[in-house]
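A.B. asks: Sequence below, structure please.
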Amino acid sequence: MSEPSRPGPARRSRLLRTARRWTVRLVVALAGALLGVLLLGRVEAPIGPFDATVALRPAGGGAHLDIPPLGALEVDAYDGPLQLDLQLRRVDEVRAEALATNPVLLDGVVDQVSEDLRDAVVKVSWMTALAAVAGAAGASLLLLRRPREVFLTLGVATGLVAGTAGLAAATWRPQALSQPTYTGLLVNAPSLIGSAQEIVARFDAYRASLEDLVANVGTLYSALSALPAPGGTDDTVALLHVSDLHLNPAGFDLVRQVATQFDVDGILDTGDITDWGSEPENSLITAVGTLDVPYVFIRGNHDSAVTGGLVAAQPNATVLDDSEVTVAGISVVGTPDPRFTPDKDATGDPGSLEQSGEELAEIADGLPEPPAIAMVHDPRQAPPLDGAVPLVLAGHTHEREVTELEEGTRLMAQGSTGGAGLRGLQGEFPEPLTCTVLYLDRATGALTAYDDVTLGGLGETEVTIERTVVGPPAPDNGETGTDGGTEPTGTPASPTG
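C.D. replies: Predicted coordinates for the structure are as follows:
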C-alpha cells in the first residue's frame, strides 16, 4: 500500500501565497469595515420626545444607553463585536409640549417610543452594514489597487457583516432587558423604583387609575361647596400646604386644581419638590411660575441649592432661608433642611436639624410681632419652635400627622402631595396624594380650621376631604373649650369613587 504523496515545494509555496493573499484581504476588509463603521455607523433619530444619536460601535455586544448628566445603563442583550449605543441628547420642545397637552398622545407614548426605537435600530443596522462594506471596498481599492481584489474584499466584508448579524440573532437574550447595569446617579434607580418589569406594570396601572381619579375630583369639589370657609370669606385667609411633590406631574396638577377651586391666597411648600436636585429635573419646576398665587418654598433634603435658586426665579415664588415673608397679611418664617441627601438610604444628623430649628426660633423672636406660621421640612426641626410660633408646617415623613408640642404649638406634618413621586410605584401599599387647605383668621393669624384633601394612590380611585374646625384655647378658669385648644374637632365630608 503506497503512502499519500506530500505536496511538493512548489505546491507548498502556492498554498502559502494563497494564505497570505487571503490574510491580507481579511485584514484589509476588517480595517476598512472598522473605519467605515466608526465614521458612518450612526443615525440621528427621534425617540419619543427626545432627539437621540443611535450607533453601532466596536465594543463587544450588548446595548448602552447614555442619559447625560444622570449616567448610563448597559444591557447584556446579545453577543458580537458591535454594541448598540443610544445617547439621549435633548428634549424636543415641540414634541414634549404636544405630549403634555394631548392626552391621546400621552397615553400612547410607550408604544411610540418603542416604535421609534425599533425604526432607529433597523435604520442604523442598515447604515452600519453599508458603511462596513463600503469601507472595506475603499480600503481594498486604496491599498490593493486591483478591481478583482475589490470584489473579493467586498465578499469578505459581506460575510463578516452577515456573520455579525447572525451571531447577534443567535445570542439574543430578551430577559436581559429587565436586568440592566447602572452607572452614575442611575445606580440608585433599582433601589428607588424596583425592577424594570415591576415599574412598567405598576406605572401602567397608575396611568389607568388617573382617569378615574380625576373624575372623582369633581365629586370632591361638589361636596366642598357645602362647607363655607370658617368666619366668612372676608375674615379668612386660605393657604394651601403641600410637601414632597417629588416631581409627580399628577401632584403638580393637584396643586393647581386645589389652588383654583379653593381660591387660596397662597401656597406653602415644605420641600422635596425634586428627587435628586439634578438639572433635568429642575426643568419641571417652571410649573410653579404658572400658578396665579404667591408660592412660598423651603428646600427639603432632596432639593439642591440650584433647585432653590430656580424656584426663587419664578415670578410668584419666595424661597425662605432663615427669613420671613408676609402672604395675604399672614407672617411666615422658614428654614431649609440643612442636609442634601438624595440617596433615600442616607441618614440625617438630628443635631443639625435641631440647630436649624433653634436658629429659626431666634429669627421669629427677633420680629416685631410673632409670626403665625413657621415652615420646616423635617418634623425634627420643630421642637425648638415650640412656643415661638403657634403653627409649624413640615413634611419629609410622607405621613400626614397633627400633634401638639409641649408649649402649645401645633405641628402639622403633611403627607406627600406627589404620592412620593416614583416611590409611589414601589412597595405593596401605594402612597396617597395629600394636601391641606389652612384657614386662618385674617386679623390674628390664628388657625381656625383646615381641610385635608386626599387622593388615593396607585390602583385606588378614592378622593376624600375632611374638614376639621380648630376650637378656641382653654379658658383661664380651667374649663375646657371646644377642644381645649389642643385637639381639633370637626365633621368629615368624604365623597369616594
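A.B. asks: C-alpha only now, for contacts and for neighbours.
C.D. replies: Noted.
A.B. asks: gap between the closest residue to residue 304 other than its chain neighbours and residue 133?
C.D. replies: Closest residue in space to residue 304, ignoring its immediate chain neighbours: residue 277 at 4.8 Å, by C-alpha to C-alpha, 6 or more residues apart in numbering. As defined by C-alpha to C-alpha, to the nearest Å, residue 277 lies at a distance of 47 Å from residue 133.
A.B. asks: out of the two, which sits in the more crowded spot?
C.D. replies: Each of residue 277 and residue 133 has its neighbours counted (other C-alpha atoms under 10 Å); residue 133 has more, 27 against 23.
A.B. asks: The more buried one should be in a strand, yeah?
C.D. replies: No: counting by DSSP: H, G, I helix; E, B strand; the rest coil, residue 133 is not part of a strand but helix.
A.B. asks: which residues sit in contact with it?
C.D. replies: By C-alpha atoms under 8 Å, 6 or more residues apart in numbering, residue 133 lies in contact with 32-33, 36, 154, 157-158, 161.
A.B. asks: what does residue 400 give?
C.D. replies: Counted by C-alpha under 8 Å, 6+ apart, residue 400 has contacts 412-415, 434.
A.B. asks: Neighbour-wise, which one of the residues you listed leads?
C.D. replies: residue 434 (31 neighbours).
A.B. asks: Kindly confirm my reading that that one is in a helix.
C.D. replies: No: under three-state DSSP, residue 434 sits outside any helix and is assigned strand.
A.B. asks: which residues sit against the helix or strand hosting residue 64?
C.D. replies: In the assignment (DSSP states H and E), residue 64 maps to strand 63-67. Strand 63-67 has contacts (C-alpha under 8 Å, 6+ apart) with 72-77, 83-89.
A.B. asks: Please identify which of these is nearest to residue 388.
C.D. replies: residue 72 (48.3 Å; C-alpha to C-alpha).
A.B. asks: follow-up on the earlier one: residue 271: which of the contacts of residue 400 is nearest?
C.D. replies: Nearest to residue 271 among the contacts of residue 400, with distances taken as C-alpha to C-alpha, is residue 414, at 10.6 Å.
A.B. asks: I have a second one here; can you model it like the first so I can compare?
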Amino acid sequence: MLDRLRKPSTVLVLRRGLRRLVPRWVPARRIAGVVGFVLVAVVGAWLGLMVGGRDSTPIGPVNTHMTAHFSWSGDTEIRVGPLGTLKLDTHEGPIGVTVTVDALNVTDARTIFEDPESLEGLEQWVSADAKDAIIRLVIRSAVSALLGAFILSVLVYRRKARRVAFVCGTAVAMITATIGTAAWTWNPRSVSQPQYSGLLVSAPSVVGNAQDIVAGFGDYSRSLAKLVGNVSKLYDVTSTLPAYEPDPTTIRVLHVSDIHLNPASWEVISSITQQFDVALIVDSGDISDHGSKAERRFVDAISDLPVPYVYVRGNHDSKAIADAVAAQPNALVLDDGVTKEVAGLRITGDGDPRFTPDRSVERASNEEVAAVGNAVAAGVRLAGTHPDIAVVHDPTQGTGFDGVVPLVLAGHTHQRSTKLLPEGTRMFVQGSTGGAGLRALESETPLPIQCSILYFDATTKRLQAWDDLTIGGLGLSSAQINRTLAPEETKRFEQYSRSQQADPWAGP
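C.D. replies: Presented below is the predicted three-dimensional model:
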C-alpha cells in the first residue's frame, strides 16, 4: 500500500515531462495561446481554400475545372466525365488537385482530328495552358487560404490586432511551406504511371498506353499533350451524340444480358451504374453457362450493386441459378408475366422455357417458344396491369408483347439490335455484357462487352433515348458510346393503344 502511495501518478509524470521540455519561463497560458493561433490559421485557411481554391479554364481542346483541397497524400486526380478517373502521383504535401474535364471544345478538337499536322503544336499549346492554369490555381488558392485565415482571426480575436497579425503570419508560413513542398517533390513522370478507375479500368488504352505516351518524350509537357490529345479523341464521340439532356427526374436503366460467368462484367456494370447515375439494372438472362451448383456463387456480386437488379432466366440458367439470384437482397426475378413496379417503372417478364445444358432445347422449337410468349402476353393484357417494359431472354418469346407494352428487352443472340414491331412496340435486343464469357477464347474475333443506358421520362414512363456502350473484348482496348433518340415510336404506340377500344389495355 505504501509503495502505491509513493508511486507518482500518470498525470504527475506528464506534468514533469512537459516541464522538462518547456522552459520554466514559458507559462502554460502562452502555450495554449500559440496552439489557438495555429488552430485558427489552419481552420481559416481550410475554409478559404474550400471557397476560393478553384478555377475553370481550357487546357488545349478541353474545358476543365480545377480545385485545390487538403489531402494527406497530395496527388492529382483527373476526372473524365462518365468514363472514370486517373490518379497521378504528381507531388507530396497536404494539398491535392482535382481536374474535372467538363467538355470538349468541338471546334478546336475537330481542327486537330482533321489536320494531323496540327498535333505538332499541341505540345506547346497544352503545356502553356496547363502552366498558366496551375499558376492561377496556386495564386487563387494561396490568396483564398490567407483571406480565410484573416477573416476567421478577426471573428475570433476581434480588435486584437497583434493576435490577428500572428495568425496571418502563421498562415503565410504554412502556405509557403505547402507550396514549397509540392514544388520540391514535383514528379513530372507521374503521367506515365496513372491509376485508372471507372470505365477506364476496363479499357485503359482509350487514353493511351502509359509507357507509349512517354516513349520518346523528354519532359512532362509532352506527356501531358499526348494525354490530353487522346482524351480529346474519346470526348469527340460524346460531342457528336444527338442532342438530348436528361433532367434530374429522368429514370436511367442499365440493360445487360448474357454475362455468361465473365467476372469482369461486374466491374463494368458497377462502374457504369455509378458514373451514369443508374436507378435500375435489367438483366435479360444467361447470367451463367451451365446452371450448375458451383455457378451459384457467381451471382453473389449482385448484392454489391447499389440499385435494384431485375432478372429473367435465360436458356443457360437453371432454376437453381434463378433462386440464387432471388436470394440477393436487391434482386427481383420475374416469371410467368408477373408485373412489379421498380424505380418508378412497371415491369413484367418471363424466363426462357428451355434449359440448354440438359438438351431440353431440342424439345422446344422457335414456334413453341413464340407460343409461350404469346400466352404470357395474353395474360398480361387481360390482367390490365399496363407494364412499361417486358423482359424476356429470347426475342422470339417477346414478339407476343407487341401492342401490349411499349418496350421489350431481350438478349440471347449476342448481337445488339433494335426494331419496331408492327403494332408499335420496340424490341430492344442487347449484345453480350460478358463478351460471351470464356467461350470467347474459342473465337478468333472476341465479342465486345455491350450494354445500354435507357432514358425514361419520369411522367410518361416512355423511352426517350438510349446510349449504347461498347467496350473491347478479350485482348482489345476500345470504348464507344452511341446515342439514339426515340420520340416517334412512343407516339406510334400511344396512338395504337388508344385505338383499341375493346381491348382491356385501354382501361376502364
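A.B. asks: Tell me how they score on TM after superposing.
C.D. replies: Here the superposed chains carry a TM-score of 0.50, computed using TM-score structural alignment, normalised by the length of the first structure; 267 aligned residues with a C-alpha RMSD of 2.7 Å.
A.B. asks: From residue 343 of the first structure, how far off is the residue nearest to residue 304 of the first structure?
C.D. replies: 11 Å.
A.B. asks: What of residue 399 of the first structure?
C.D. replies: Distance from residue 399 of the first structure to residue 343 of the first structure, counting by C-alpha to C-alpha: 19 Å.
A.B. asks: how many neighbours does the residue in the second structure that residue 433 of the first structure lines up against have?
C.D. replies: Residue 433 of the first structure maps onto residue 449 in the second structure, with residues paired by TM-score structural alignment. Residues within reach of residue 449 of the second structure, counting by other C-alpha under 10 Å, total 28.
A.B. asks: what sits against residue 449 of the second structure?
C.D. replies: Contacts of residue 449 of the second structure by C-alpha under 8 Å, 6+ apart are 265, 431-435, 470-473.
A.B. asks: try residue 286 of the second structure
C.D. replies: Residue 286 of the second structure touches 257-260, 313-317, 393, 412, counting by C-alpha under 8 Å, 6+ apart.
A.B. asks: Repeat the analysis, applying 10 Å as the threshold.
C.D. replies: 257-261, 311-318, 321, 352, 393, 411-412, 432, 434, 436 (C-alpha atoms under 10 Å, 6 or more residues apart in numbering).
A.B. asks: Then residue 356 of the first structure?
C.D. replies: 322, 334-338, 350, 376, 380-382, 384.
A.B. asks: Is it located within a helix, as I assumed?
C.D. replies: Yes: per three-state DSSP, residue 356 of the first structure lies within a helix segment.
A.B. asks: residue in the second structure matching it?
C.D. replies: Residue 356 of the first structure maps onto residue 372 in the second structure, by TM-score structural alignment.
A.B. asks: if we take the contacts of residue 400 of the first structure, which one ends up nearest to residue 461 of the first structure?
C.D. replies: residue 434 (13.5 Å).
A.B. asks: Make sure residue 321 of the first structure is actually in contact with residue 309.
C.D. replies: No: Residue 321 of the first structure lies out of contact with residue 309 (C-alpha atoms under 10 Å); the separation is 11.2 Å.
A.B. asks: got a list of what the aligned residue in the first structure for residue 411 of the second structure touches?
C.D. replies: Applying TM-score structural alignment, one finds that residue 411 of the second structure aligns to residue 395 in the first structure. Residues near residue 395 of the first structure by C-alpha under 10 Å, 6+ apart: 241-244, 269-272, 300, 375-379, 401, 412-417.
A.B. asks: go on, residue 122 of the second structure?
C.D. replies: 60-61, 112, 128, 221-222, 224-226, 228-229.
A.B. asks: Save those as a markdown table, and put in neighbour count too.
C.D. replies: Shown next, in a markdown table, are the contacts of residue 122 of the second structure (neighbours: other C-alpha atoms under 10 Å):
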| residue | neighbour count |
| --- | --- |
| 60 | 24 |
| 61 | 23 |
| 112 | 20 |
| 128 | 14 |
| 221 | 22 |
| 222 | 19 |
| 224 | 23 |
| 225 | 24 |
| 226 | 22 |
| 228 | 22 |
| 229 | 24 |
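A.B. asks: can I get the residues you listed in JSON lines with secondary structure?
C.D. replies: Shown next, in JSON lines, are the contacts of residue 122 of the second structure (three-state DSSP):
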{"residue": "60", "secondary structure": "coil"}
{"residue": "61", "secondary structure": "coil"}
{"residue": "112", "secondary structure": "helix"}
{"residue": "128", "secondary structure": "helix"}
{"residue": "221", "secondary structure": "helix"}
{"residue": "222", "secondary structure": "helix"}
{"residue": "224", "secondary structure": "helix"}
{"residue": "225", "secondary structure": "helix"}
{"residue": "226", "secondary structure": "helix"}
{"residue": "228", "secondary structure": "helix"}
{"residue": "229", "secondary structure": "helix"}
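A.B. asks: Many thanks, I have nothing further to ask.
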